[in-house]
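Enquirer: predicted model, plus sequence, below.
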Amino acid sequence: MGQVDKRSITLSPELAQAVDDVVAAGEYASASEVIRDALRQWKDRRDLLGYTVEELRKLVREGIDSGPAQDGQPIMERLRAKYAKMAAARGFEE
């Protein structure tokens, strides 16, 4: 494993029990292995699916700059009516 940086962490009773359970079931050799795997998965998810703070700020700015929010209900009603009319014109029924 190379150089390690030893840390002490505090877990809720539920998380501690979950760690103990998977070690007892033989899924992992130790609690450290469970935590390392969980951290790797968290990092992968964050790297692949997450946004940087700068990206989030940009998205917030785009939302603010796009203007006031519109009520979705009237928009959905217009869309439903439009597509119901199109379906009826093609001989389809709801």
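Expert: Structure received.
Enquirer: from here on, just use CA atoms for contacts and neighbour counts.
Expert: Will do.
Enquirer: and the gap between K6 and S30?
Expert: K6 sits at a distance of 15 Å from S30 (criterion: C-alpha to C-alpha, to the nearest Å).
Enquirer: another structure for you, compare them:
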Amino acid sequence: MGPAQQRSITISSELADEVDEAVASGEYPSASEVVVDALRQWKERRDNFGYSLEELKRLVQEGIDSGPAEEGAPFMERLRRKYAAMEK
């Protein structure tokens, strides 16, 4: 990581209370560390998964629209039989 740069952000009073509680409980040494940890986790999630909120919503809807789930083992057995028959 490069040199530290100062930023000013505005957060809701509810989030500010959460930050204050994390520091008061000793979970973090400072409010800056709470924010840095949150940003690290955000970056990791973004880098590892790479999905935007819109993409996730679309994928969830695609799953809903695809109909009810099937049991894996019977489904795979049907596929095996299908492709075995195609080989003959």
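Expert: Received it, and whenever you're ready, just let me know what you need. This structure is a prediction, so every number in the text was calculated from the model and none was measured.
Enquirer: near V19 of structure 1, how many other residues are there?
Expert: 20 (other C-alpha atoms under 10 Å).
Enquirer: in this structure it contacts V34, no?
Expert: Yes. Under the criterion of C-alpha atoms under 8 Å, V19 of structure 1 lies in contact with V34, with a separation of 6.6 Å.
Enquirer: compare K6 and S30 of structure 1 (neighbour count), which wins?
Expert: Regarding K6 of structure 1 and S30, a neighbour count based on other C-alpha under 10 Å identifies S30 as having more, with 14 against 6.
Enquirer: which strand or helix spans the closest residue to that one other than its chain neighbours?
Expert: What sits nearest to S30 of structure 1 in space, not counting adjacent residues and going by C-alpha to C-alpha, 6 or more residues apart in numbering, is V23, at 5.8 Å. V23 of structure 1 is part of helix 13-24 when elements are defined by DSSP states H and E.
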